[in-house]
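J.: okay, predicted coordinates and the sequence, questions at the end:
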Amino acid sequence: MEGLWSEELRKTFRSGRTRSVEWRKSQLRAILKMLEDHQNHIFNALLQDLSKHPIEVYRDEIGVVKKSANYSLSNVEKWMAPKKGQIPLLFFPSRGEVLPEPLGVVLILVPWNFPISLALDPVIGAISAGNTIVLKLSELAPACSAFLASTIPLYLDHTAIKVIEGGPDIAEQLLQQRWDKIFFTGSPRVGRIVMSEAAKHLTPVTLELGGKCPAILDSLSDPSDIEVAAKRIAGGKWGPCSGQACIAVDYVLVEHEFASILIESLKKTISRFYGGSLENLKNLSRIVNKHHFDRLRNLFKDPIVAASIVYGGSLDEKNLIIEPTILLNPPLDAEIMTEEIFGPLLPIITLTNIQQSIEFINSKPKPLALYAFTKNETFKKQILTETSSGSVTFNDVMPQFLCDTLPFGGVGQSGFGRYHGKYSFDTFSHEKAVLHRSYFLELEPRYPPWNDFKMEFIRLAYKFDYLGLLLLLLGFQLRRTFTSNHLH
């Protein structure tokens, strides 16, 4: 599997070609050109793989990549420039800088749920940083995989960027090789495998995983606020790939007295967005395959869990469609409340007091995203200081993913490392410290033979500023001169 292509990538990287700003910008422009030329092909590929509506495809796939490529094009030259380092006076005369350099040959492993944007967005970061790349596509999105595998070599530098198709066996072979960086988006289970294999070569990894992302709904007295909250929760649960997204809302926490209001508002929103019954569903992606369809069906197969369904629950096994489904207070020890759902099922958990949501969230692994609908500034501060998550978004769902100026990444079991915008550049770069020294002004106390004065000088060097040390050193030199003259 290593083969000639791997050697070609290392040869290309060693040539230094990918380090130039001209190469980086040309590849970013090529990505934009590819998207422009093949927009309809991408629409068709995602229709085949996931039944995604073209508008959803543009919003979540094409538009995301265009935005990211344009942002990097505008900033990459600035990101590449050495940054001045702040050097203590003790090092005078010296100057320091931090020089970003590419890591080398990187492996990017792509998931199936957003097979265009989650392939090309990390590639943009790796290109911007000047790396060569192996892009392993997901076999669970075969039409998108075939499109990228056949099209990328026509636009991007094929001696620096290789596209690999195949299943888990191919991924396993790739992980056994030595890389300068591995970037993986997927499940925590596979993330553990990636990390374990990377450790054999001490390869740095970025893991973009998932988890049970909660949404807290505080008491909203204004009916229009509740309506907006319901729209944003519905859009962030069922809108992106029918809930098959790592930052989709996994469950909602709300006080008992507001649960019925929320459920009614969600029902109206679902009907308006996606249709009122299984037969009339629209604008909703299908479940990726039979395996995942059966997994989701089994989550509410138990009669006790099924009894908690207050809306939806219908299935179309032939077309792999599951109706948007709301459950009210399913058993907390049921799998639907212990494992990431990754589908169109939304449990609503009621609390006596919304403050209990903090303890509830902290009882589970740290989520990739936490959403909270509240106008209470004190409660906002409490959420920020007393919970841990990859990100927190107040009064909306998912827009944080689209913001290039904010880092995107997890914490704990939801992953580690970050990307988007400059953070992508940093993820695929090494910040090399460079110190330039002068031959002028030698500090003799740093060298043996040792004596009491040198001990005192070194002790004070870590305690006082440079001017005081200069005065001390001047005194030392005057004392030596005086002693030498006195002896003569």
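T.: Structure received. Everything quoted here is computed from the prediction, not taken from an experiment.
J.: CA only for contacts and neighbour counts going forward, please
T.: OK.
J.: ranges for the helices of the stretch 301-450 of the chain?
T.: 303-306, 335-338, 356-362, 377-386, 422-427 (DSSP state H, counting those that start in this stretch).
J.: and these as TSV, adding distance to residue 81 and mean neighbour count?
T.: TSV is the format used below for the helices of the stretch 301-450 of the chain (distance: least, CA to CA, whole Å; neighbours: other CA atoms under 10 Å):
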stretch	distance to residue 81	mean neighbour count
helix 303-306	57	13
helix 335-338	46	18
helix 356-362	42	17
helix 377-386	34	13
helix 422-427	12	23
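J.: quick one: closest of those to residue 176.
T.: helix 422-427 (21.6 Å; CA to CA).
J.: residues making contact with the closest one?
T.: Helix 422-427 is contacted from outside by 72, 79, 122, 124-126, 128-129, 206, 404-405, 407, 417-419, using CA atoms under 8 Å, 6 or more residues apart in numbering.
J.: closest to residue 51 among those residues?
T.: Using CA to CA, these come closest to residue 51 at residue 122, 24.0 Å.
J.: give me the element the closest one is part of.
T.: Using DSSP states H and E, residue 122 maps to helix 117-128.
J.: and that helix, what does it pack onto?
T.: Judged by 3 or more CA pairs under 8 Å, 6 or more residues apart in numbering; DSSP states H and E, helix 117-128 is in contact with helix 21-37, helix 63-80, strand 105-109, strand 132-136, helix 422-427.
J.: now do the contacts for the closest residue to residue 42 other than its chain neighbours.
T.: Leaving aside its chain neighbours, residue 42 sits nearest to residue 144 (7.2 Å; criterion: CA to CA, 6 or more residues apart in numbering). Going by CA under 8 Å, 6+ apart, residue 144 touches 42, 45-46, 49, 115-116.
J.: farthest pair in the residues you listed?
T.: Greatest spatial distance in these: 49 and 116, 11.5 Å, computed using CA to CA.
J.: these two - which one has more neighbours?
T.: residue 116 (26 against 22; other CA atoms under 10 Å).
J.: please state the offset of stretch 405-416 from the chain centre?
T.: With CA atoms, centre = their mean, to the nearest Å as the basis, stretch 405-416 stands 5 Å off its chain's centre.
J.: below is an additional structure, to be compared with the one above:
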Amino acid sequence: MEVIEEIVRTQREYYYNGETKSYAFRKQKLETLRKVIKEYEPEVLKALKEDLHKSEWEAYTTEIGFLLEEIKFTLKHLKEWMSPERAKSPVTHLGSKSYVHREPYGVTLIIAPWNYPFQLQIAPLVGAIAAGNCAVLKPSELTPSVSAVIAKMIREVFPVNYIAVVEGGVDTSTELLKQSFDHIFFTGSVPVGKVVMEAAAKQLIPVTLELGGKSPAIVNKDANLNLAAKRIMWGKFTNAGQTCIAPDYLYVHSDVKKALLEQMAQVLVEFYGEDPLSDEKYGHIVSDRHFHRLKQFLNDGDVLIGGQHKERERVIAPTIMDNVSWEDPVMQEEIFGPILPVLEFTDIHTVIDDVRRRPKPLALYFFSESEKMQDLITSSISFGGGCMNDTLMHIVSPYLPFGGVGSSGTGSYHGQASFEAFSHQKSIVKQTTKFDFAFRYPSAKNGLKMIKRIMG
């Protein structure tokens, strides 16, 4: 605890000397971060293989490459984002100029999850650096190899009084949440998100919470079934389903259910071969606890595809289940694994009602050739973000803010949204001294009459 307190104290002292706020400083530190990520690429790939059995292709595209693209985009636009934004002035402010300045919060805390342990630790850091903050990083203890690499990498290039890494378990997180940070950025589960928000509320610390929920994939009868099958299977079984925006369940029109499932079975073989459990491209479950939690879900319906598993390797084959209901345990919580329950519908309004009755999902995916149907889904259901005729791809664009709504999160990031997430918008009025409106003062004759004329 004393070490954590000392880190926060020294970071606050360093922040107040003003060095982190200049454009030159921020640019140089982002370039340093990009360089060290490239240098540590082999170690990061090795660590991701050890912790999650991620293939080099998946690890690079979803973690390393993602970050390099994010840094490149940020460097390209940083000066523009930092510039004070001119705002209009109303008639009551005649003669003045109005601006919005984006200033850093100060000393920030970034808590990362285990499913994309490198990307989801460093991506918020890009925003924190770009906005001019200091940061304390807390990697997940469930991915110890990645945590060790992050600690080694960051300590090599950044002083502790600027960017620090604090490793450890729940006790460490608890102590961190007692500190007087200026902003907390948390990615993880809804239950832990509530703990973070409660701790932050005690000190009125602003938070960004990137959580999860049961994100549906909905396939209408007019969908392109071949592409729907490929894109749903890719979105669901990347990282063995351990993705916060993965399709959590599939709602398919009864007219095309049989055809879609046949296509999905073919795609599974195309992606992972006849024996996915032995395929090097396929990920493993992060821990024994999560493996056994997921294994229990296999009893909640009829396994149509997959279901095989190996406990020692903590791997469960891509699994599609039929004959499940909203009352089954598999539909009561976010699955966060390679199991996809299938529900069918005949009326899209039934689907809309079912999704509305439950907590707002982080993502939603709808497959249909009809613009009218796409607009109906977009306008009728509240969700964090999503795709029409695809999965996951909305998270890849640096031009789109990513975040949840309601129980799936608060706040957003990526691209400019990351800069905004770690910035306070400070409003400034530069008032003229060439003249003055005397009627605004209580001593003015007929002042109220003039104010009513202007403001009424």
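T.: Noted; the coordinates are in hand. None of the values given here were measured: they were computed from a predicted structure.
J.: quantify their similarity with the TM-score.
T.: Laid over one another, the chains give 0.97 as their TM-score (TM-score structural alignment, normalised by the length of the second structure), with 454 aligned residues with a CA RMSD of 1.3 Å.
J.: which of the contacts of helix 422-427 of the first structure count as buried?
T.: Among the contacts of helix 422-427 of the first structure, the ones that count as buried by 16 or more other CA atoms under 10 Å are 72, 79, 122, 124-126, 128-129, 206, 404, 407, 417-419.
J.: tell me the one of these nearest residue 155 of the first structure?
T.: Looking across these and measuring by CA to CA, the closest to residue 155 of the first structure is residue 124, at 13.7 Å.
J.: spit out the contact partners of residue 203 of the second structure.
T.: residue 180.
J.: oh sorry, the question was meant for residue 320 of the second structure
T.: 303-307, 339-342.
J.: that one matches what in the first structure?
T.: In the first structure, the residue equivalent to residue 320 of the second structure is residue 326, according to TM-score structural alignment.
J.: residues near residue 215 of the second structure, how many?
T.: Neighbour number of residue 215 of the second structure under other CA under 10 Å is 28.
J.: and the aligned partner of residue 363 of the first structure in the second structure, how many neighbours?
T.: In the second structure, residue 363 of the first structure lines up with residue 357, judged by TM-score structural alignment. Counted with other CA under 10 Å, residues neighbouring residue 357 of the second structure total 8.
J.: how far away is residue 357 of the second structure from residue 326 of the second structure?
T.: Distance of residue 357 of the second structure to residue 326 of the second structure, given as CA to CA, to the nearest Å: 11 Å.
J.: report the aligned residue range of the first structure for stretch 173-185 of the second structure.
T.: Using TM-score structural alignment, stretch 173-185 of the second structure pairs with 171-183 in the first structure.
J.: what about that stretch, start to end distance?
T.: One end of stretch 171-183 of the first structure sits 13 Å from the other (CA to CA).
J.: try stretch 158-173 of the second structure
T.: End-to-end distance for stretch 158-173 of the second structure, by CA to CA: 22 Å.
J.: pull the residues that contact it.
T.: Outside stretch 158-173 of the second structure, the residues that reach it (CA under 8 Å, 6+ apart) are 4, 7-8, 10-12, 14-15, 134-141, 147, 150-151, 154-155.
J.: give me the subset of those residues lying in helices.
T.: Mapping these onto helices (DSSP state H) picks out 4, 7-8, 10-12, 14-15, 147, 150-151, 154-155.
J.: would you reformat those residues as a markdown table and include distance to residue 443 of the second structure?
T.: Listed next are these as a markdown table, based on distance: CA to CA, whole Å:
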| residue | distance to residue 443 of the second structure |
| --- | --- |
| 4 | 55 |
| 7 | 53 |
| 8 | 50 |
| 10 | 50 |
| 11 | 49 |
| 12 | 45 |
| 14 | 47 |
| 15 | 44 |
| 147 | 65 |
| 150 | 64 |
| 151 | 63 |
| 154 | 61 |
| 155 | 62 |
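J.: residues contacting residue 380 of the second structure?
T.: So residue 380 of the second structure contacts residue 352 (CA under 8 Å, 6+ apart).
J.: tell me the residue in the first structure aligned with it.
T.: Per TM-score structural alignment, residue 380 of the second structure is aligned with residue 386.
J.: any idea how far the alignment partner in the second structure of residue 201 of the first structure is from residue 174 of the second structure?
T.: Using TM-score structural alignment, the equivalent of residue 201 of the first structure in the second structure is residue 203. Note on residue 203 of the second structure: its distance to residue 174 of the second structure, by CA to CA, is 14 Å.
J.: ok, residue 133 of the second structure next?
T.: From residue 133 of the second structure to residue 174 of the second structure the distance is 22 Å (CA to CA).
J.: more neighbours: the two, which one.
T.: Shown here are residue 133 of the second structure and residue 174; by other CA under 10 Å, residue 133 has more neighbours (28 against 14).
J.: ok, the more buried one - contacts?
T.: So residue 133 of the second structure contacts 15, 20-21, 104-108, 422 (CA under 8 Å, 6+ apart).
J.: residue 66 of the second structure: which of those is nearest?
T.: residue 422 (19.6 Å).
J.: name the nearest residue to the residue mapped onto the closest one from the first structure, sequence neighbours excluded.
T.: Residue 422 of the second structure maps onto residue 428 in the first structure when the alignment is built from TM-score structural alignment. Spatial nearest neighbour of residue 428 of the first structure, chain neighbours left out: residue 126 (5.5 Å); criterion: CA to CA, 6+ apart.
J.: now do the same contact list for whichever residue in the second structure pairs up with that neighbour.
T.: Under the alignment by TM-score structural alignment, residue 126 of the first structure pairs with residue 128 in the second structure. Going by CA under 8 Å, 6+ apart, residue 128 of the second structure touches 108, 134-135, 418-419, 422.
J.: name the helix or strand for residue 162 of the first structure, please.
T.: strand 161-164.
J.: mean per-residue distance, that strand to the second structure?
T.: Following the fit onto the second structure, the mean deviation recorded for strand 161-164 of the first structure is 0.4 Å by mean CA distance after the TM-score superposition for the first structure.
J.: re earlier: any idea how far residue 183 of the second structure is from the match of residue 201 of the first structure?
T.: Between residue 203 of the second structure and residue 183 of the second structure the computed distance is 11 Å (CA to CA).
J.: now swap in residue 338 of the second structure and tell me
T.: Taking CA to CA, one finds residue 338 of the second structure at 34 Å from residue 183 of the second structure.
J.: the two: who's more crowded?
T.: Applying other CA under 10 Å to residue 338 of the second structure and residue 183 shows that residue 338 carries more neighbours, namely 28 against 25.
J.: list the contacts of the residue nearest the centre of the second structure.
T.: Closest to where the C-alpha atoms of the second structure average out (CA atoms, centre = their mean) is residue 210, at 4.8 Å. Each residue near residue 210 of the second structure by CA under 8 Å, 6+ apart is listed here: 185-188, 403-404, 408-412.
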